[in-house]
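Engineer: One predicted model, sequence on top.
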Amino acid sequence: MSPTAGGSPRVVVLDYGSGNLRSAVRAVERAGAEVTLTGDLSTAMAADGLVVPGVGAYAACMRGLREIHGPRIIARRLAGGRPVLGICVGMQVLFERGVEHGVETEGCDEWPGVVERLQAPVVPHMGWNTVSAPEGTGLFAGIEHERFYFVHSYGVREWTLETNDRTRAPLVTWAEHGGDRFVAAVENGPLTATQFHPEKSGDAGAALLRNWVTSL
């Protein structure tokens, strides 16, 4: 699946039964892509970009992903240098494991790290928040100081990966809620992810998705 005659990248939003996917589809379309919502392996593999959304419980998202061979799709795309964007729990499942209510669930293990409950006075973290993007970011180009919309009770509070065999050291964006610091986004070669919802983040989120789509 290559870009259309007009030059629009083809993006698949991965359908594995997680939440309202239509808002993600519409947002990526507005960012300039031709979007297909599907759980079909071959279509997801052939797209210029793959979006992995996710809402709700970590374990439930991993169950849904496994049912359509999602971890395999993600791993095979990344092995070929093909872009993947994870959103919210779709970012969390890219890490080694998640722990919710004492239950540990194995993730896609693309990055080492544990998704755990935020240690803030008020949880969930719901609403608009600023982020601290690193120098050299492409995802946040032009929007480094904007606010984005978060809805989550869990996150990655420690980053342990300095580099890997795909690219140079990942660019990690942080945010803080109630004095607790957590990973808000990661840029790691073909693998990109955000803890916040760009599709719910107004103009800033739209700009971020355009940055990603134009990089495909």
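Structural biologist: Right, received. Where do you want to start? Numbering: from 1, shown residues only.
Engineer: From here on, just use CA atoms for contacts and neighbour counts.
Structural biologist: OK.
Engineer: Burial check on the closest residue in space to Glu110 that isn't next to it in sequence, number of neighbours?
Structural biologist: Leaving aside its sequence neighbours, Glu110 sits nearest to Leu94 (Cα to Cα, 6 or more residues apart in numbering; 5.4 Å). Number of residues near Leu94 (other Cα atoms under 10 Å) recorded here: 27.
Engineer: what number of residues lie near the nearest residue to Pro124 once chain neighbours are set aside?
Structural biologist: Of all residues not flanking Pro124 in the chain, Ser153 sits nearest, at 4.3 Å (Cα to Cα, 6+ apart). For Ser153, the tally of surrounding residues (other Cα under 10 Å) stands at 18.
Engineer: Was I right to think Ser153 contacts Leu118?
Structural biologist: Yes. Between Ser153 and Leu118 there is a contact at 5.9 Å, judged by Cα atoms under 8 Å.
Engineer: quick one: the helices in the chain?
Structural biologist: Along the chain, counting by DSSP state H, helices occupy 22-30, 41-46, 58-67, 70-79, 89-92, 202-214.
Engineer: and the comparison structure, right after this:
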Amino acid sequence: MIGIVDYGRGNLRSVEKALEKVDFETTIMTSSAELEGVDGLILPGVGAFADAMEALKSGGWIEPITQFARSGRPFLGICLGMQVLFEVGEEHGEHAGLGLLAGRVVKFPPGGKIPHMGWNSLNLEQPSRLLEGIPNESYFYFVHSFYAVPSEKSDIVATSDYGVVFPAVVGKGNVWGAQFHPEKSSPWGLTLLTNFGKWVNEYAALSSH
């Protein structure tokens, strides 16, 4: 079972529908108590970094999500949900993130059209089970004004280029993030969600023994 965190800042239904389309069972969670019953977790997000962190805090999600990440169960942040995995966000001042990945989230430099909105290709930097079967330079759908700068280069799985080369997929251990919206990214987005779902099912099968 894949849990989708409902903290008032996410595009929940489209994520849920995309996972259902590739035959994975999901539950939209409105309480952190429900984390106990899921084998994988998706943290979606749309909007501002500080607002997202405030909503997670007021909903009592921060400590339970941190514990979930430490449990080894598969965890995927999408768009803003990826950005809050990092230590600091620079939107409207500095704000602390979840700190599950080392680094900070910064604004695109002036010059390009902000937000970065539309289809952009990925450059695969290293093999990843999340991107299995997805060719280099496949296109995904982005909507964002800020991007992550990981402290550790090894956490960058794929990059994209929008005047500046930025991380499009990040990951360390069981914690992963996609800057784009896989649920809006046609076949390759569904491939990524299928890979995540298979990983969740493997974890569930192993932990039930």
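Structural biologist: Cool, the structure landed. Owing to the predicted nature of the structure, the values given are computational and were not obtained by experimental measurement.
Engineer: rewinding a little: for the residue nearest to Glu110 of structure 1, give its distance to Tyr16 of structure 1.
Structural biologist: 15 Å (Cα to Cα, to the nearest Å).
Engineer: circling back to that earlier point, please tell me how far the aligned partner of the residue nearest to Pro124 of structure 1 in structure 2 sits from Ser14 of structure 2.
Structural biologist: Counting by TM-score structural alignment, Ser153 of structure 1 lines up with Ser145 in structure 2. Computed with Cα to Cα, the distance linking Ser145 of structure 2 and Ser14 of structure 2 is 21 Å.
Engineer: And for Arg117 of structure 1, the neighbour number?
Structural biologist: Around Arg117 of structure 1 there are 18 residues (other Cα under 10 Å).
Engineer: And it, what's its match in structure 2?
Structural biologist: Alignment note (TM-score structural alignment): Arg117 of structure 1 maps to Lys107 of structure 2.
Engineer: list the contacts for that match?
Structural biologist: 90-91, 145-147 (Cα atoms under 8 Å, 6 or more residues apart in numbering).
Engineer: Surely the match of Ser153 of structure 1 touches Pro109?
Structural biologist: No. Using Cα under 8 Å, Ser145 of structure 2 is not in contact with Pro109, being 9.6 Å away.
Engineer: coming back round to it: could I get the helices of structure 1 as JSON lines with distance to Cys108 of structure 1?
Structural biologist: Output for those, formatted as JSON lines (distance: least, Cα to Cα, whole Å):
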{"stretch": "helix 22-30", "distance to Cys108 of structure 1": "21"}
{"stretch": "helix 41-46", "distance to Cys108 of structure 1": "16"}
{"stretch": "helix 58-67", "distance to Cys108 of structure 1": "8"}
{"stretch": "helix 70-79", "distance to Cys108 of structure 1": "6"}
{"stretch": "helix 89-92", "distance to Cys108 of structure 1": "9"}
{"stretch": "helix 202-214", "distance to Cys108 of structure 1": "22"}
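Engineer: what's the closest of the ones you listed to Val172 of structure 1?
Structural biologist: helix 89-92 (12.6 Å; Cα to Cα).
Engineer: Mean per-residue distance, the closest one versus structure 2.
Structural biologist: Aligned to structure 2 and superposed, helix 89-92 of structure 1 gives a mean residue distance of 0.2 Å (mean Cα distance after the TM-score superposition for structure 1).
Engineer: ok now do the alignment partner in structure 1 of Gly89 of structure 2, which residues does it touch?
Structural biologist: In structure 1, Gly89 of structure 2 lines up with Gly98, judged by TM-score structural alignment. Gly98 of structure 1 sits next to 58-59, 92, 104-107, 114-116 when contact means Cα under 8 Å, 6+ apart.
Engineer: how about the strands in structure 2?
Structural biologist: Listed in chain order, the strands of structure 2 (DSSP state E) span 2-5, 26-29, 40-43, 75-78, 86-89, 95-96, 101-107, 116-121, 123-124, 139-144, 146-150, 156-161, 165-172, 175-178.
Engineer: Other residues contacting the second one?
Structural biologist: To tie it back to what came earlier, the one meant is strand 26-29 of structure 2. With contacts defined as Cα under 8 Å, 6+ apart, strand 26-29 of structure 2 is touched by 1-6, 12, 16, 19-20, 35.
Engineer: Recalculate using a threshold of 10 Å.
Structural biologist: Contacting residues not belonging to strand 26-29 of structure 2 are listed as 1-7, 12-13, 15-17, 19-20, 34-35, 37-38, 40-42, 197 [Cα atoms under 10 Å, 6 or more residues apart in numbering].
Engineer: Emit the PyMOL select command for whichever of those residues are buried.
Structural biologist: A single PyMOL command selects the buried members of these (16 or more other Cα atoms under 10 Å):
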select buried, resi 1+2+3+4+5+6+7+12+15+16+19+35+38+40+41+42+197
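Engineer: mind checking how far the match of Gly89 of structure 2 is from Gly113 of structure 1?
Structural biologist: Gly98 of structure 1 is 9 Å from Gly113 of structure 1, where distance means Cα to Cα.
Engineer: which residues do these two both contact?
Structural biologist: 92, 107, 155-156.
Engineer: how about a markdown table for these, with distance to Gly80 of structure 1 and neighbour count added?
Structural biologist: Rendered in a markdown table, the data for those read as follows (distance: Cα to Cα, whole Å; neighbours: other Cα atoms under 10 Å):
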| residue | distance to Gly80 of structure 1 | neighbour count |
| --- | --- | --- |
| Gln92 | 22 | 31 |
| Gly107 | 20 | 25 |
| Gly155 | 28 | 24 |
| Val156 | 26 | 21 |
